[in-house]
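S.K.: Build me a structure from this.
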Amino acid sequence: MIANVLAATAVAACLAGGPAAARETLTGSYLAARHAHNLNDVEAAARYFSAALRRDRDNPRLMEHAALNLIAAGRIDAAEPIAARLVDADPANRIGNLSLAVAEIAAGDFARARGRLADRGDGFYPLLGRLIEAWAAFGEGDLAGAEATLASLDDRTVFRLFSGYHLGLVRSAAGDHAGAVEAFETALGAVGAPPPRLAAAYGIALERAGRPTDAARAFDDGPTPFGDPLLAAERARLQAGNPPAVLVETAAEGAAEALHGFAGVFGGESGRRLALAYARLALHLRPDLDVATLLVGELLRADGQHASALAAFNAVPEDSKHASRARIAAAGELLDLGRAAEAIEGLEALIAAEPEAPQPRIALGDLLRREQAWEPCIDAYAAAIDLLDGLGIENWALFYQRGICHERAGVWDPAEADFRRALALEPDQPLVLNYLGYSLVELRRNLDEAKAMIKRAVELRPDDGYITDSLGWVLYRLGDYEGAVEWLEKAVALAPVDPVINDHLGDALWMVGRRVEAEFQWRRARSFDPEPDDLARIKRKLDVGLDVVLLEEAKGVGSTVAAPADAPAPNDG
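M.R.: Okay, here's the model as predicted:
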């Protein structure tokens, strides 16, 4: 596809009779745009696609790329005229029509937006298009039309979730609170744990329908380990006796809600550009939708655009319900940008402002763990644990992470206690089973239990190269070299460029007499940028062989045995 577009633009320039320099500028802009796109740099991609489009104004593919990246970069107004030209060239184009429909809703031209979306039929965003069309009908004052549009959606689970949620929002905005409760319950029936905004909207509708006890129960059904800030705010408001406000009051706010919801759905790796565009369009319609601003930051962070992500997190105002979460996320971006001192300072300020909240202390512990500041890390996690109101399965990661800090600090007994506490909370947690099992083998303690732990971890995560490596390396340490080779070969297949795993396989191959293959694996390990101590040991093995290295180590000369490959830390959520 890239080659086809490039060829088409180049041929168009040639047919136009432009000079070679102009063709090179077009080609250069396009190639720069594709490079930026592949690097997930939407701002540069928007700039270069726009530059290419200026040199080939009638190329619909360039129009679409330029419009999408401009929207994803937050330059909605700059994308609008390109979207209009794109729709002129391709009346069914999705991103062009969506951009224009959003512009029409923002301008209050609900009839035109409604007609645009209705005319495209189900081929145009069969779910998102209908949701926005319903809100355009609401903007026209046609409540029955809005409900009919939502009712036209089929009965697939995800459709029931979105149609029920938005029907509830429409009815809430119209003052039909009992009807809203019914619609929200339809949406709740389509999911297990309710999304926070659905739970909040449902609780508000219950409260306004005269059911405050049921509302309190809805607000208590938080979907995250530490609750959701919106639900927490609604719970506190209800307890204080203050009246509720609906989440959505206008058509523009409703359309923004639909776009934000879809941005969350498409936030995976393959759909992040489109998700970012949806989130930006949501903010164009409702700039105070802080949860969408937060999502923009999270999407940019996932794409490795740390400076842009930091700017998004910092754009969440201090008085927002999501301010604490944004400050924590900003600290993570500062660390990724090499500004650790600022990150720590920001988290310490947040801890001072929210002394009873465990989340900022957990975030500080995570940051210090990444910085390998083991003792302060332990203190931060301990302070967070002291603030927890009871422990549940979701808290296993906190003890696991503190256990790692204890172990890395060279204090084993507290480390083991933390790992076992994590397993008490979630007995089949593969990361904990792997770490504790391997550590016990290294310490020559409880070997049968340790081996069983690692085997169970492999059963739970058979495609995890790091855990598979641990089983192979444990077998090596126990003298089962043939078994070690079998599992380490599997580990290398799962994580082929990890230096530690390749090094381990080399050692096992050496011990079963496959010396040439062992040296090949050590050379591979050397090429994958191992840690300095590991690199020195690899070079020594290549010079004199593993037997000599082991003798030197037994006499206290040279490097120590390489540590196992670390499994990735769990997502802290």
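S.K.: Please make it C-alpha for all contacts and neighbour counts, starting now.
M.R.: Will do.
S.K.: show me the contacts for P91.
M.R.: Neighbour list for P91: N97 [criterion: Cα atoms under 8 Å, 6 or more residues apart in numbering].
S.K.: one more time with 10 Å, if that's ok
M.R.: When contacts are counted by Cα atoms under 10 Å, 6 or more residues apart in numbering, P91 touches 84-85, 97, 120.
S.K.: Same question for L509.
M.R.: Contacts for L509 (Cα under 10 Å, 6+ apart) come out as 481-482, 484-486, 488-489, 503, 515-519, 521.
S.K.: And this one, please, so the two structures can be compared:
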Amino acid sequence: MTPAVAGASVQPDGALHAYARARLADGDGALGLAVASYRAALVQDPARVEIARRSYVQGLESGDRALALQSAALLDQVGMLPRDGTLLMIGEALTRKDWAGAETLVGRMVEEGNFAFIAPIVRSWIAIGEGRYAPPVIDSKDRFASLGLRYADEHIAFQALARRDLAAATPAIRRALAVRSSDGAALRLAFAGQLAAQGAKAEALMLLPVGSAGFASARVAIGKGKGLKAAGAAVTPAQGYARLLSRLAVDVGSDKAGGTLALRLARMATFADPAGAEPHILAARLLTLQGYAPGAITEAGKVPARSWYAPIAQAELIDALAAAGDEPAALMLARAQAAELGAEPERQVRLGRLLAEAKDFAGAAAAFRAAQAAYAPDQLPWTLLLFEGSALEQAKQWDEARAVLQRAAAMAPNEPLILNYLGYAQIERRENVEAALELLKKASALKPQDASITDSLGWAQFVTGNVEAAVPVLERAAAGAPTDITINEHLGDALWTAGRRYEARYAWAAASIYAEGDVAARLAAKSKEGLKPEYAAP
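M.R.: As a prediction, the model looks like this:
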């Protein structure tokens, strides 16, 4: 119990009762109940810092702008506002067009240090709001200059487009898209809409790949000159700030440890630009990753079906539906997306993964094969071959799987994932065991800290009769993944064969904790009777 609530009595309708209910709902991932309870607790006891702190977090994660702002104000009064709270308050000032207030908050952000590198960009938007133009200037001597430069070009481009200065906008657009090559689809649509609205239709269409389903509706609209006024509306300072927070959230969220902060930043972006598609798409993605699938479904649904951004939102909706356990709905939408003319490879991959999770491995292999059709032979990603080979192997089409996996290994001879899969699959079948052992030795040398690859090597050594070499390798694998069922069973089999019977039973017991079905029955038999040929791990 936290010091803030220790020793206090809990009244049925009091603040602490609401707070306790909120914490329980929070722990269960029930965002709706949690935020309602935090709101009630804050109303009843606004001076309690612990309630305000949790309400602030919950207000951001749930997208409750009023609760987040109220909690932030209370925390700010007692000097306990988190550093990202300054970002929230800047967005609110920009939304209210309080340019002086926003400038003061930017100064505070610089003093705090954490997000100081975005200050030149935010100040450039404040200048736009004040009716003047002051492009973001990044001091090259600043130690965080490279971070600021990563984000500047997008804003330089939009500000140039607002001034109808296509000459200045064009190179900035090119640089901005180069930086965001892996997640730039929405940015391409935004730039294309701006260009088309200013009569630069050819330049707009050049940003949208021909034959790509995700850009089809935008290309048609641009060609017909429909809906360009809305798509080409000048970006406001608040919207520009939302874009900045969104990009920052993408980069922070690329690290698993940064997921919580990334979600907060994305939510702040939705507050600053509530009608914008991109912040809601990003929020949906991050909510799914953070385990809040119902909230992700809601966010993805905020993008209108006729929007240029709808295909991107639908992709996030598919992931959210699957994470929420609604596999039939996720599969139905994934099939529809994959069936569209010009469906991108990622649509086929998403469908393939869903089919694999549904145990339709033959269907998954077909989807992964369809994804490959979009690439020239010399540009085919080896990952698609690995996906197909894995699906075929699980579909019990081993001859076909082996051929695909061998193609992948020939294409990427130093990729440990391929070497491990091909080597271990052959060891499981006691096929080409010496050659498979060499593949696994190479995979382990390339990625020595990978417990799964270490296990494959140790098991291959055991299968080929080198028990003395296998045991320490398998012990190392078990140390790296102490709860892994397969690794602990392999270790137990090797220890038993080496005469270390007590330790073998200990390893089998560790494997049994999470084992189910036939594996659990096999482990139970080994623990009782010892290792017999019919009980050996496959």
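S.K.: Send over the TM-score of the superposed chains.
M.R.: The TM-score (TM-score structural alignment, normalised by the length of the second structure) is 0.85; 533 aligned residues with a Cα RMSD of 3.8 Å.
S.K.: one step back: going by neighbour count, which of the contacts of P91 of the first structure comes out on top?
M.R.: Tallying neighbours with other Cα atoms under 10 Å puts N97 at the head of the contacts of P91 of the first structure, with 24 neighbours.
S.K.: That one: what's its closest spatial neighbour, skipping adjacent residues?
M.R.: The spatially closest residue to N97 of the first structure, leaving aside those adjacent along the chain, is V87, at 6.5 Å (Cα to Cα, 6 or more residues apart in numbering).
S.K.: what do we get in the second structure for the one you found?
M.R.: Matched by TM-score structural alignment, V87 of the first structure corresponds to D76 in the second structure.
S.K.: Can you give me the neighbour number for the equivalent of K441 of the second structure over in the first structure?
M.R.: When the first structure is aligned by TM-score structural alignment, K441 of the second structure is paired with K455. Using other Cα under 10 Å, K455 of the first structure has 22 neighbouring residues.
S.K.: who's in contact with K455 of the first structure?
M.R.: Neighbouring residues of K455 of the first structure by Cα under 10 Å, 6+ apart: 430, 433-434, 437, 449, 461-462, 467-468, 470-472.
S.K.: just R132 of the second structure next, same as before
M.R.: Here R132 of the second structure is in contact with 124-126 (criterion: Cα under 10 Å, 6+ apart).
S.K.: Can you find the partner of it in the first structure?
M.R.: Aligned by TM-score structural alignment, R132 of the second structure pairs with D142 of the first structure.
S.K.: Which stretches in the stretch 351-500 of the second structure count as helices?
M.R.: 361-372, 382-394, 398-411, 416-428, 433-446, 451-463, 467-480, 485-497 (DSSP state H, counting those that start in this stretch).
S.K.: Quick one: classify A144 of the first structure as helix, strand or coil.
M.R.: For A144 of the first structure, the secondary-structure state derived from DSSP: H, G, I helix; E, B strand; the rest coil is helix.
S.K.: What is the neighbour count of it?
M.R.: A144 of the first structure has 12 neighbouring residues, counting by other Cα under 10 Å.
S.K.: That one reaches A137, doesn't it?
M.R.: Yes: in this structure A144 of the first structure lies within contact range of A137 using Cα atoms under 10 Å: 8.5 Å.
S.K.: re earlier: of the contacts of P91 of the first structure, which is the nearest to E552 of the first structure?
M.R.: Relative to E552 of the first structure, the closest of these is N97; by Cα to Cα it sits at 71.3 Å.
S.K.: so the closest one is in which element?
M.R.: helix 94-106 (DSSP states H and E).
S.K.: Now that helix on the second structure. Mean distance?
M.R.: Comparison of helix 94-106 of the first structure with the second structure after fitting gives an average deviation of 2.9 Å (mean Cα distance after the TM-score superposition for the first structure).
S.K.: What lies in contact with the helix or strand following that helix?
M.R.: Next along the chain after helix 94-106 of the first structure, taking DSSP H and E as the criterion, comes helix 110-120. For helix 110-120 of the first structure, the surrounding residues in contact (Cα under 10 Å, 6+ apart) are 91-94, 97-98, 100-107, 124-126, 128-141, 149, 251-252.
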